[in-house]
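Student: Got a predicted structure plus its sequence, pasted below:
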Amino acid sequence: MEKQTLTAGEAPAPTAGGRQQLPPHADLNLLRTFLAVYRSGSFTAAAPRLGLSQPTVTAQIRTLEQQTGRELFTRLPRGVEPTPYAHELAGQIAGPLDALATLEDAGATAAPVHLAGPSELLCVRVLPALVPLVADGVQLRVTQGLPEPLLEEMRAGRHDLVITTRRPRGRALESVPLADEEYLLVASPVWADRVDEHAQADDLCAALRAVPMVTYAEDLPIVRRYWRSVFGKQLTARAAVTVPNLYAVLSAVNAGAGYSVLPRSLCQEYLDSGRLVLLHDPEEPPLNTLFLVQRPGADTNPDVLRVRDRLRQAARSW
């Protein structure tokens, strides 16, 4: 039997044995898109792998369905399910396309690593730790945001690695503890002196009632947790300043706006220089565990593994 070859301009040749045949000149890009959707289980997850928008992926699948005259996927509320013909088609083209991809990738640089996490942690810890990899040719595409939205975007295939303060639910996303972040009660030296001079200085909670509070959220999650775990009390004070960014909270506290509870990684430099003062030094300060989450299938990019391993190594000293 004569061996078939796959060139960059055409699809695999029709097969014998009664199987449904492809159009003789099916576009190779359409077949690549089909295989990415087939393997990822959704148009949305396939899009970033292909470097395309989700509407483009949908349009390409529709075109291939028109060319083959067969439905390829059954649309579900979350993702798609391959039809019997899609399984047959994937069996025909997967080997040749994978072999072609290997040839095209030989000597080429790896795809960018899509990394996401809290903005403050990215700036203070993560990006400085990854500088050697960037100098060695690793490409990074960094997104900042809150845990749940970032994890949902990862499930949709947008991110390779996410650093989050919450372990993802279920078993679909693999996560490992990365580091424990320590939280500190801090203020500027001026306010620290006023607390020391307060008539109830021996009762820190009472003394702090006369000091404005700065926080990043109206419900005061970090400060409330500190009060509950360290003082064993319910926090009753209201914030004087609320700004949804820990860097802005740090800036306000450093400028003398009041006190706050901040991650050590963010304020250690200010403590070392005397710009901020530690108001309380409990035996067991509150800790927040950081998790490193990896998208299933992301390890096909060797640079994802390099970034993952570098972060785990760097986090030992955080």
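Tutor: Now that the structure is in, tell me what you want to look at.
Student: rest of the way, CA atoms for contacts and neighbours
Tutor: Noted.
Student: Okay, the closest residue in space to Arg225 that isn't next to it in sequence and Ala86: tell me how far apart.
Tutor: Residue nearest to Arg225 in three dimensions, not counting chain neighbours: Pro286, with 7.8 Å by C-alpha to C-alpha, 6 or more residues apart in numbering. Going from Pro286 to Ala86 by C-alpha to C-alpha, to the nearest Å gives 53 Å.
Student: Next one for the comparison:
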Amino acid sequence: MRVSLDLLRSFLAVHRSGSITGAAELLGLAQPTVTAQVRALEEALGRPLFDRVPRGVMPTAAGDELARRVADPLDRLDAVLADEPGTPYPRTVFLGGPAEFLAARVLPAVAGLVADGLELRVTAGLPDQLLDGLVAGRLDLAVTSVRPRRRGLTAEPLHDEEFALVAAPAWARRLPDPVTPHALRGVPLVAYAEEAPILRRWWRTVFDTRLTRTPNLVVADLRAVLAAVVAGAGASVLPTYLCERPLAAGELVPLLRPAVPPLNTLFLATRPQVGGRREVQAVRRSLLDAAPGW
């Protein structure tokens, strides 16, 4: 029995995205076309590959088995077809991640590739936005603080962010050593979101207590949080990569040095169907090679 590669590609896109709509966006096809191709494949194989559910489709056992068997050969074929002889990076790479981490770590790590001819388009965003972009095909790679649990995405650990409670020296001189939650009640708190998730997680992990205060200053950019803290607005919890220069210059001081500082793992996520492309692999390899030095 001979089956068109187009039918298999559409099937695999539906399997990975979990919906006809998502597959159509990935493939650049109309939804009725993808539906017809999946039905044609089911008829050719003589078995259902998906069950329809309220929010998309769920693969049957036969669908999962077919995806396992065809995914790697199709990905390898697409990677070969995408390459153009004599072109080091034949296609543009679309990369996403947290704005501050992109600026401080990711872009310096891939600067050499751009200098060699890579075309790169970078988008900053929050985890859900980035994962949506991957699933929809708007991104090829994304650095995210959330391990993706979505069908059709793969991820690998990239970097463990370390966090520190910091303030300008004038605030540190007013506080006891070691600092306590009670002593910090008189210090304004600066956060990047109203819910202050970084502050609250640090309080719970280090002080073993809940942070019940609301931030005094909220600004949706960690670099702006850093600038406010350096200027003396109060204290905040920041990733150490972001404040290493102010700490070295004495513009900031850590208010507490816990034996086990809180960590947050960042993941490098992609879609298997693009992960084999030469230029995507070059970006991935550059980031993984640079990460141990971060």
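Tutor: The structure has been received and is ready for your questions. Predicted, not measured: the structure shown is a model, and the values here were computed from it.
Student: Give me the TM-score for these two chains.
Tutor: Overlay of the two chains. TM-score (TM-score structural alignment, normalised by the length of structure 2): 0.76; 255 aligned residues with a C-alpha RMSD of 3.2 Å.
Student: ok so, going back, structure 2: which residue goes with the residue nearest to Arg225 of structure 1?
Tutor: Taking TM-score structural alignment, Pro286 of structure 1 has Pro262 as its aligned residue in structure 2.
Student: Let me see the contact set for that match.
Tutor: Counting by C-alpha atoms under 8 Å, 6 or more residues apart in numbering, Pro262 of structure 2 makes contact with Glu162, Phe163, Trp202, Thr205, Val206.
Student: now swap in Gly133 of structure 2 and tell me
Tutor: Leu139.
Student: Trace it over to structure 1, please.
Tutor: Per TM-score structural alignment, Gly133 of structure 2 is aligned with Glu153.
Student: I'd like to know how far that match sits from Gly258 of structure 1.
Tutor: 36 Å.
Student: Name the SS class of Thr209 of structure 2, please.
Tutor: coil (DSSP: H, G, I helix; E, B strand; the rest coil).
Student: Thought Arg200 was touching it, still the case?
Tutor: No - contact criterion C-alpha atoms under 8 Å: Thr209 of structure 2 and Arg200 do not qualify, at 9.0 Å.
Student: Comparing those two, which residue is more hemmed in?
Tutor: Arg200 (17 against 13; other C-alpha atoms under 10 Å).
Student: OK, contacts around Glu161 of structure 2?
Tutor: With contact set as C-alpha under 8 Å, 6+ apart, Glu161 of structure 2 has these partners: Pro239, Thr240, Tyr241, Leu263, Asn264, Thr265, Leu266.
Student: on average, how far is the top strand by length along structure 2 from the matching bit in structure 1?
Tutor: Ranked by residue count, the top strand of structure 2 under DSSP state E comes out as strand 154-167. Its matched residues in structure 1 lie on average 0.7 Å from strand 154-167 of structure 2 after superposition (mean C-alpha distance after the TM-score superposition for structure 1).
Student: now that strand, how far from the centre of its chain.
Tutor: How far strand 154-167 of structure 2 lies from its chain's middle: 12 Å, per C-alpha atoms, centre = their mean, to the nearest Å.
Student: which residues in structure 1 does it match up with?
Tutor: Using TM-score structural alignment, strand 154-167 of structure 2 lines up with residues 174-187 of structure 1.
Student: returning to that earlier point: tell me the helix or strand right after the longest strand of structure 2.
Tutor: Per DSSP states H and E, the first helix or strand lying C-terminal to strand 154-167 of structure 2 is helix 169-172.
Student: could you point out which element follows that next one?
Tutor: Using DSSP H and E, the helix or strand that follows helix 169-172 of structure 2 in sequence is strand 190-191.
Student: outside of that next one, which residues touch it?
Tutor: For strand 190-191 of structure 2, the surrounding residues in contact (C-alpha under 8 Å, 6+ apart) are 198-199, 215-220, 222, 225, 228-229, 233-237.
Student: Show where that strand falls in structure 1, residue numbers please.
Tutor: Mapped onto structure 1 using TM-score structural alignment, strand 190-191 of structure 2 spans residues 214-215.
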